[in-house]
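>>> The sequence and its predicted three-dimensional model are supplied below.
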Amino acid sequence: MSDEPEPQQSPPGATDPPPQVTGTDPESRRSAIDRALNLIERLGNALPDPAVLFLILMGVVWVASAALARVEFDEIHPVTDEPIRIENQLSGPVLAEFLATMVETFVGFHPLGVVLVALLGVGVAEHTGFINAGLKALLGVTARHLLTPMLILVAIVSHTAADAGYVLVIPLGGVIFHAAGRHPLAGIAAAFAGVSGGFSANFIPSGIDPLLQGLTQAGAQVIDPGRVVNPLCNWYFTSVSSALIIVLGWLLTDRVIEPRLAGTNVDGDLSDLRPMERLGTREWLGLASALASMIVSLALLAAVSLPEGSPMRSPQGGLTDSGALLMRSIVPLIFLLFLIPGVVYGYVAGTVQDHRDVIKGMSKSMSAMGYYIVLAFFASLFIKAFNDSNLGALLALKGADGLRALNLPPQVTIVGIIALTGAVNLLVGSASAKWALLSPIFVPMLMQLGLSPELTQAAYRVGDSTTNIITPLMPYFPLVVVYCQRYVKGTGIGTLVSLMLPYSVSFLVCWTVLLVAYWMIGLPLGLDAPYTYP
């Protein structure tokens, strides 16, 4: 027998003392992360409706521009080569011009047309059942635990087609996960992370490569008129980055995001989502016919685009140049490449009786976008006021000047470029607009420190991508909120920010480490891409 006293039994109904949890316990760390993300969600959702938030921010811009209009700044605008000036948005002529051009500002808001035109075709494909049938077939050959990396891979590839990922891959992420019995918001988050958080991770060259290259070359020629930058100077690095984004996105989605969503009920109106039973004979025939029509359409597009004298090429002869008609036609092509197989599927599978059913599918997709149209109206007005005021340019220039004054070691400077770009990205969403502003500053500045334009561009692309997914000022952010509300009605800005923050922080840290390690090992960034200058 043991001489140790028997343990005292707690009386019925007594509460056991809470276990002592150390700060290093994994569950403790997870609980702390959950509490922090829940706090961010509550604070974010306490913000006004996104449409009203854009209206308030526009008022802030107006007041700030009026207050700073008479202040003289030393920063030189890289485009005009003159001291930057804040334009008063509350002056009589500016307000009159604002009212006179309000319709043009709204109608010309780029994301609005992209979304509506693309969704006309996607809406038909969804209404006739083509997308549903394709997902059934996809789920039949993809293991449930591999859905996440497959979705992120598709999201990364979608960068080749301009903004296709925002209007196609992200909503399909929710549909795929919901059909597989997983939380749809996790699918939307994973797709959003791949499309926007990993925007510069792609192993397929796209229109953004020559667009950024042109701005980088112009910046380099400020101090070296003969310096030429290859459009694919970051290709190898962005290809390797694809693997990083897929692995990180997979781990975060399955280990962090989806467990956190376990207690979030799906309470949206999903009546238009058809159940995912097995495909019948006629559905298989419809799917085969639809895919055949899509292949024929792509073959015709290739036949028109590939010849050297093709009108789809740019004046320089490239197909992926930003000026190529092929790149400028991506959204209409999305419309056609979903409309045609959607109609074919509908007639063959028997889900469409006549043309009225096709128009009904378009109408249904547009009726679901009413809220986004309201958001786009106020967002377009805010962005115009913010850009016209020059406040964004002033903030970017002051940040760049502060970084230059620190005179840091090269590796630390590159990390600073990434961090500054990520911060500016919270205010200015367009990758090309930011680089047009920053490249005349960053590129010559780092060339004088012995760092190549190609390395500077790579650092910019990392910072530009990673914070896209946590700023409500990114033009497509409100659209992703709308996608989430389809499944969880109470989704707000805070909900989406709290979902995406783990991706953003992880991408920013790990991608920065990858670039520095890539540089230290000496692996080539891309074609004709040295690390040093001269």
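Structure received. Values in this document were obtained by computation on a predicted structure and should not be read as measured data.
>>> CA atoms for contacts and neighbours, from now on please.
Noted.
>>> which helix is the longest one in the chain?
Ranked by residue count, the top helix of the chain under DSSP state H comes out as helix 493-521.
>>> in that one, what counts as buried?
Judged by neighbour count using 16 or more other Cα atoms under 10 Å, the buried positions of helix 493-521 are 493-504, 506-508, 511-512, 514-516, 519.
>>> burial count for residue 51?
Taking other Cα atoms under 10 Å as the neighbour definition, residue 51 ends up with a count of 18.
>>> also this one, for the comparison:
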Amino acid sequence: MFSRFLDFVERAGNKLPHPFMLFVYLALGIIGISWIISFFNVSFEHPETGEMEQIQSMVSAEGIEYIISSMLDNFTGFAPLGLVLVMMFGIGLAQKVGLIETFMKKTILNAPKSLVTYAVIATGIIGNLASDAAFVIVPPLAAMVFYALGRHPLAGIAAGFAGVGAGFTANVIITGTDALLAGISTEVASNVSSEAFVTPVDNWYFMLFSVLMLMFIGTWITEKIIEPRLGKYDPSLGEADVKDQKLEEITPEKNRGLRNAGIAGLVYLALVSLLIVPGNAILRGEDGEIVPSPFLENIVPIILFFFIVVAISYGLTVKAIERTRDIPEYMADAMKDMSGYIVLIFAASQFIAYFEWTNLGAFIAVSGAETLTNINFTGLPVIVAFILLAALLNMFIFSGSAQWVLMAPIFIPMFMALQYDPAFVQLAYRIADSSTNIITPLNPYVPMVLAFMKRYDKSAGFGTLFAIMLPYSLIFLTVWILILVVWTMIGLPIGPGVGMNL
């Protein structure tokens, strides 16, 4: 039954156009829908101003002028664009000089035998700093470690893939994902309320706790469900060279690089703390508060400089950086990896701008909020329903940012009308998006992980992979939802000064 469902998802998802073209078609759809609805003089009361608004047609003199005149501003003014590109200067530099890869390998290889599974999952989660690199490094490395310890290598691959994929949105520090999603949320929420703003740290408390939850739950799934199901590994099932594989030790030079990067990072954090901790510190608010404050408002540049400092320290030690010109060249190389994202954002920014200009977004939000209120479907049940819907859609749209661009213009205004903080809505989406990453056939890394599996079991297929990963996905999603419900009922903040309600 589930296999047939996955086959359907794969067929349906493969028929979807490229995300860029998807947003082009959606933008054209907004133009057509606004033109049709404008004939019916549909009006509604704007939730912020209290004034009556009408659906504006884009097939009009004003609409056509807006399409032409706003195109560049829609793109260059799109909040996530600058945030993500700036973050990638630092993270990309750390990745290109080899710091993140070495850190991931060091963490797994040096873990005590009893803590190897924890280390694999934690490294996968934290490794999402390196985005694609984590998918390439962690699962095969985990398989080799498990095999060397006499454990089933497919269980290692499963644990690594679960950490990287299902834990993609969680981390102990602020990442590019935080900046990207917060930018999209702010772009949408600011159209509902001019004061609405979502910062990259608004989900940090919850996501920090999520790292621990995923580590313990993921380890339990691996050792109590996956390994017993796989049984004892038979090396004859794998490729001929499986027995001869060896774990590459971290070189002394790279170990020194990690040490120097750690020292440099601690010195940097100590200096930054001097700008935050004292009561009259310059990064505190006007009355000495942390929330809000210049520190939180400028968290992206602070994190950028942290990654630049540790990356340069590591790069100089291992001689990956020998000249000053190497630094901008590594950054430029990292930006090449972002070219697809930049192209996608051009189309996505037009779609969101059209959606807001026509007032379709506000109309759907107001109508949807009124309907939910009238049927008394509010509170946590509607948030849980939203998570399940997003998890289902993630089976068809793998890109987390692309899916959020589609969902945010509808659900953020709707939930804001019900007095939910946009950062809380974003958090609910992140739970759904992460949990099902590892079981959607549209995940571009699924074939690669399957290739890793075939190295150890030549008969392994997609069915094997999804059967192994399904427990992680379902249990992570269930536990995450339960934690969110309890977290909210207790009234804990999900980030600095941020809770469930506005």
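Happy to help now that I have it. What you are looking at is a predicted structure, and each value in this text was computed from that prediction instead of being measured.
>>> ok so, going back, what's the longest helix of structure 1 packed up against?
Packing contacts for helix 493-521 of structure 1, counted by 3 or more Cα pairs under 8 Å, 6 or more residues apart in numbering; DSSP states H and E, involve helix 26-45, helix 235-252, helix 410-425, helix 453-466, helix 477-485.
>>> In which helix or strand does residue 353 of structure 1 reside?
Assigned by DSSP states H and E, residue 353 of structure 1 belongs to no helix or strand.
>>> can you tell me how far residue 36 of structure 2 sits from residue 58 of structure 2?
Counting by Cα to Cα, to the nearest Å, the gap from residue 36 of structure 2 to residue 58 of structure 2 is 10 Å.
>>> And the two? Which one has more around it.
Per other Cα under 10 Å, whichever of residue 36 of structure 2 and residue 58 has more neighbours is residue 58, with 23 against 14.
>>> need the contact list for that one.
Each residue near residue 58 of structure 2 by Cα atoms under 8 Å, 6 or more residues apart in numbering is listed here: 31, 32, 34, 35, 64, 67, 358.
>>> The last one maps to what in structure 1?
By that I understand residue 358 of structure 2. When structure 1 is aligned by TM-score structural alignment, the residue opposite residue 358 of structure 2 is residue 389.
>>> Residue 64 of structure 2 now?
Residue 64 of structure 2 maps onto residue 95 of structure 1 when the alignment is built from TM-score structural alignment.
>>> what secondary structure does the most centrally placed residue in structure 1 sit in?
The residue lying closest to the centre of structure 1 (Cα atoms, centre = their mean) is residue 196, at 2.0 Å. With DSSP: H, G, I helix; E, B strand; the rest coil as the basis, the three-state label of residue 196 of structure 1 is helix.
>>> Run through the residues that contact it.
Residue 196 of structure 1 makes contact with 465, 466, 468, 469 under the criterion Cα under 8 Å, 6+ apart.
>>> Could you do residue 222 of structure 2 as well?
Residue 222 of structure 2 makes contact with 117, 155, 158, 159 under the criterion Cα under 8 Å, 6+ apart.
>>> elements contacting the helix or strand residue 183 of structure 2 falls within?
Element membership for residue 183 of structure 2 (DSSP H and E) is helix 176-189. Applying 3+ Cα pairs under 8 Å, 6+ apart, we find helix 176-189 of structure 2 packed against helix 79-96, helix 400-417, helix 422-435.
>>> for these, which one sits closest to residue 346 of structure 2?
Smallest distance to residue 346 of structure 2 across those (Cα to Cα): 9.4 Å, for helix 79-96.
>>> And the next helix or strand past that closest one?
Once the chain leaves helix 79-96 of structure 2, the next helix or strand it forms, by DSSP H and E, is helix 99-109.
>>> Show where that next one falls in structure 1, residue numbers please.
Using TM-score structural alignment, the match for helix 99-109 of structure 2 in structure 1 runs over residues 130-140.
>>> Now the matching stretch: buried residues?
Here stretch 130-140 of structure 1 shows 130, 131, 132, 133, 134, 135, 136, 137, 139 as buried, counting by 16+ other Cα under 10 Å.
>>> nearest to residue 331 of structure 1, of those?
Sorting the buried residues of stretch 130-140 of structure 1 by how near they are to residue 331 of structure 1, with Cα to Cα, puts residue 131 at the top with 18.0 Å.
>>> what residues does stretch 136-148 of structure 2 touch?
101, 104-105, 108-109, 120, 123-124, 152-161, 164, 245-247, 449, 452.
>>> Please convert the buried members of these into PyMOL selection syntax.
To isolate the buried members of these in PyMOL, using 16+ other Cα under 10 Å:
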select buried, resi 101+104+105+108+109+120+123+124+152+153+154+155+156+157+158+159+160+161+164+449+452
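>>> out of the contacts of stretch 136-148 of structure 2, which are inside helices?
Secondary structure defined by DSSP H assigns 101, 104-105, 108-109, 120, 123-124, 153-161, 449, 452 of these to helices.
>>> Give me the aligned partner of residue 338 of structure 1 over in structure 2.
With TM-score structural alignment as the criterion, the equivalent of residue 338 of structure 1 in structure 2 is residue 307.
>>> Let me fix that, I meant to ask about residue 39 of structure 1.
Under the alignment (TM-score structural alignment), residue 39 of structure 1 pairs with residue 8 of structure 2.
>>> now its match: how far from residue 473 of structure 2?
For residue 8 of structure 2, the distance to residue 473 of structure 2 (Cα to Cα) stands at 18 Å.
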